[in-house]
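Participant: take this sequence and fold it.
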Amino acid sequence: MFEKLDRTVALVTGASSGIGRASALRLAKAGASVGLVARRAGRLEALATEIREAGGAALAIAADITSAQEAAGVVARTVSELGGLDTLVNAAGLMLNGPSIESPLDEWDRMVAINLCGLMYVTKAALPHLVEAAAGSPRRVADVVNISSVAGRFAASQVAIYSATKFAVTAATEAWRQEFAKRSVRFSVIEPGATATELFEQKAGQWEGFTSMFGEVEQMHPEDIAEAVAFIVTNPRRVAINEIVVRPTDQA
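Facilitator: Got it, this is the predicted structure:
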């Protein structure tokens, strides 16, 4: 028996595209009011309008979560304007892979900043509100869902720093899961395989590397991962889904 998310509030980072956008739409469909966070304000406003026109509630917040101050502000606005915080989906991500000698150090720094630091900053700010929601809401549970990657389970050539950030996300999620289990805040990590998002458009040449690695694999859609997010957070309080690895059928 899966539960509706009526009268709950979700915050989704990376909501302007890909898995973040799809997750926001899916959680809104389940009944949650959704805070939408990314840097591209125009896309966020369009998504908020789409959710509202479908009968949901949404708040668009343009911010750079690699700033701890802005990340805290995102959480504060969500709580203030939507009335609380029950679910956090950390979906913001950056992938800038390539040969390590040629790759600029700035690209490595940027991946660490968004994939790891941004996730940490938002989670840190959200934790008191999630604990409060778990203690006082009718569902008696709150959720954090972190989007990692199969690259956070298996390292590959020319993917060193991206993999490092995703290994860290998976490890941090498990540590937080243990820390907050007795306080009814569920921590879950989703590790997708090849998914058709804008990640491969973030740096020239990445698509060619992808095709040489995965050939003619039929990629998953962002909506496929959003279904995994919804599966996690709509389970009743007694059920905690700790980790989901999901790959395309054709991906070895």
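Participant: okay, CA-based contacts and neighbour counts for the rest of this
Facilitator: Fine.
Participant: helices along the stretch 151-252 of the chain, start to end?
Facilitator: For the stretch 151-252 of the chain, applying DSSP state H, counting those that start in this stretch gives helices covering 160-180, 206-214, 222-233.
Participant: do you know which of these lies nearest residue 35?
Facilitator: Residue 35 lies closest to helix 222-233 among the helices of the stretch 151-252 of the chain, at 15.6 Å (C-alpha to C-alpha).
Participant: mean neighbour count, the helices of the stretch 151-252 of the chain: which tops it?
Facilitator: Mean neighbour count (mean count of other C-alpha atoms under 10 Å) peaks for helix 222-233 among the helices of the stretch 151-252 of the chain, with a mean of 21.
Participant: I figured residue 92 hits residue 23, correct?
Facilitator: No: look at residue 92 against residue 23 with C-alpha atoms under 8 Å: they stay out of range, at 11.5 Å.
Participant: joint contacts of these two?
Facilitator: Here residue 92 and residue 23 share the contacting residues residue 15, scored by C-alpha atoms under 8 Å, 6 or more residues apart in numbering.
Participant: one more, for comparison:
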Amino acid sequence: MADSTDSKIILITGASSGIGAATARRLAADGHHVVLGARRVDRLAALVDELRAAGGAADHHELDVTSRDSMLSFVKAAHDRHGRVDVLINNAGVMALSTLDALRVHEWEQMVEVNLLGTLYGIAAALPLMRARGTGHIINIGSTAAYRVDATAAVYCATKYAVRALTEGLRQESRDVRVTLVSPGYTHSELTEHGGSPEVRAAAHAAAQELGMPASAVADAIAYAIAQPDSVDVNDITMRSTVQG
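Facilitator: Next up is the predicted model:
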């Protein structure tokens, strides 16, 4: 457990499952107060109850990352309640895989809105508060898809390349706010269970089950970056399971 003086107010988007939920468990166990955001508030409420029962500190707020107003409300509610926002983890993401000629344009738009605009909206909401305090930490969840492009993943990769670029830009602009990009490979989560062409989704899900690492491994990496002293900025963590190669 962290000392009370080390305890941070940490906001996590997309916290109802996968990496977000695993990160909430890890950081609450470390003694931080986690504020969980997602659309599925029933899952958030159950997770908050679980964390509190284990002795952790947590609360939740409904969040749609594709809405700037919703993101502003999420961050403002946490700031009003706790007096500060120490860390924002932009974790919410979707991956709808298909070839471009399938013309699943609505899913292209959804990936841009969630993966890219959702991250930008989080930065826009939290960065002014952090700059005003002269301290803070923004962690964006990228992907190994930000380093290579695969057939059927062109749009998803494009959004993650963009997240990687804006994270690096924010890092270069920042001296008082730490900025970290965490880029996982295949991970056990719900990411491969929704959207995209059915046959492509099935193949991606099978690969994630066979080659993926537990979401808790990504949570551990996030916890490592947060635990560093304010003078140390862990810029980029890229990680895969050993069997992914």
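Participant: can you give me the TM-score here?
Facilitator: Scored against TM-score structural alignment, normalised by the length of the second structure, the superposed chains reach a TM-score of 0.93; 242 aligned residues with a C-alpha RMSD of 1.9 Å.
Participant: from residue 63 of the first structure, how far out is the residue nearest to residue 14 of the first structure when sequence neighbours are not counted?
Facilitator: Leaving aside its sequence neighbours, residue 14 of the first structure sits nearest to residue 92 (C-alpha to C-alpha, 6 or more residues apart in numbering; 3.7 Å). Distance, residue 92 of the first structure to residue 63 of the first structure, by C-alpha to C-alpha, to the nearest Å: 12 Å.
Participant: and for residue 55 of the first structure?
Facilitator: Counting by C-alpha to C-alpha - residue 55 of the first structure and residue 63 of the first structure are separated by 25 Å.
Participant: quick one, what contacts residue 20 of the first structure?
Facilitator: Applying C-alpha under 8 Å, 6+ apart to residue 20 of the first structure gives the contacts 12, 13, 14, 89, 90, 91, 92, 226.
Participant: tell me which element residue 31 of the first structure falls in.
Facilitator: Assigned by DSSP states H and E, residue 31 of the first structure belongs to no helix or strand.
Participant: make that residue 75 of the second structure, sorry
Facilitator: Assigned by DSSP H and E, residue 75 of the second structure falls within helix 68-82.
Participant: who does that helix touch, helix- and strand-wise?
Facilitator: Where contact means 3 or more C-alpha pairs under 8 Å, 6 or more residues apart in numbering; DSSP states H and E, helix 68-82 of the second structure is packed against strand 9-13, strand 57-62, helix 118-133.
Participant: work out the gap between the longest one and the centre of the chain.
Facilitator: Its chain's C-alpha centre and that of helix 118-133 of the second structure lie 14 Å apart, by C-alpha atoms, centre = their mean, to the nearest Å.
Participant: what residues sit buried inside it?
Facilitator: For helix 118-133 of the second structure, burial by neighbour count (16 or more other C-alpha atoms under 10 Å) applies to 118, 119, 120, 121, 122, 123, 125, 126, 127, 129, 130.
Participant: strand 9-13 and that one, what's the angle between them?
Facilitator: Calculated by axes from the mean of the first three to the mean of the last three C-alpha atoms, to 10 degrees, helix 118-133 of the second structure forms an angle of 170 degrees with strand 9-13.
Participant: in the first structure, what residues pair with the helix or strand just after helix 118-133 of the second structure?
Facilitator: Remark: after helix 118-133 of the second structure, the chain's next helix or strand is strand 136-141, criterion DSSP H and E. With TM-score structural alignment applied, strand 136-141 of the second structure matches the range 142-147 in the first structure.
Participant: got the contact list for the matching stretch?
Facilitator: Contacts of stretch 142-147 of the first structure with the rest of the structure, by C-alpha under 8 Å, 6+ apart, involve 86-91, 130-131, 133-134, 169-170, 173, 184-192, 229, 232-233.
Participant: how about a cut-off of 7 Å?
Facilitator: Contacts of stretch 142-147 of the first structure with the rest of the structure, by C-alpha atoms under 7 Å, 6 or more residues apart in numbering, involve 86-91, 130, 133-134, 184-191, 229, 233.
Participant: still on that earlier bit, can you redo the buried residues of helix 118-133 of the second structure as TSV with distance to residue 7 of the second structure?
Facilitator: Shown next, in TSV, are these (distance: C-alpha to C-alpha, whole Å):
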residue	distance to residue 7 of the second structure
118	26
119	24
120	26
121	25
122	21
123	22
125	22
126	18
127	20
129	18
130	16
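Participant: just those residues now: which is nearest residue 237 of the second structure?
Facilitator: residue 119 (17.5 Å).
Participant: show me what that closest one aligns to in the first structure.
Facilitator: Match for residue 119 of the second structure (TM-score structural alignment): residue 119.
Participant: count of neighbours near the nearest residue to that match once chain neighbours are set aside?
Facilitator: Leaving aside its sequence neighbours, residue 119 of the first structure sits nearest to residue 90 (C-alpha to C-alpha, 6+ apart; 6.1 Å). Neighbourhood size, residue 90 of the first structure [other C-alpha atoms under 10 Å]: 27.
Participant: ditto for the one 5 residues further on
Facilitator: By other C-alpha under 10 Å, the residues close to residue 95 of the first structure number 23.
Participant: many thanks, have a good one.
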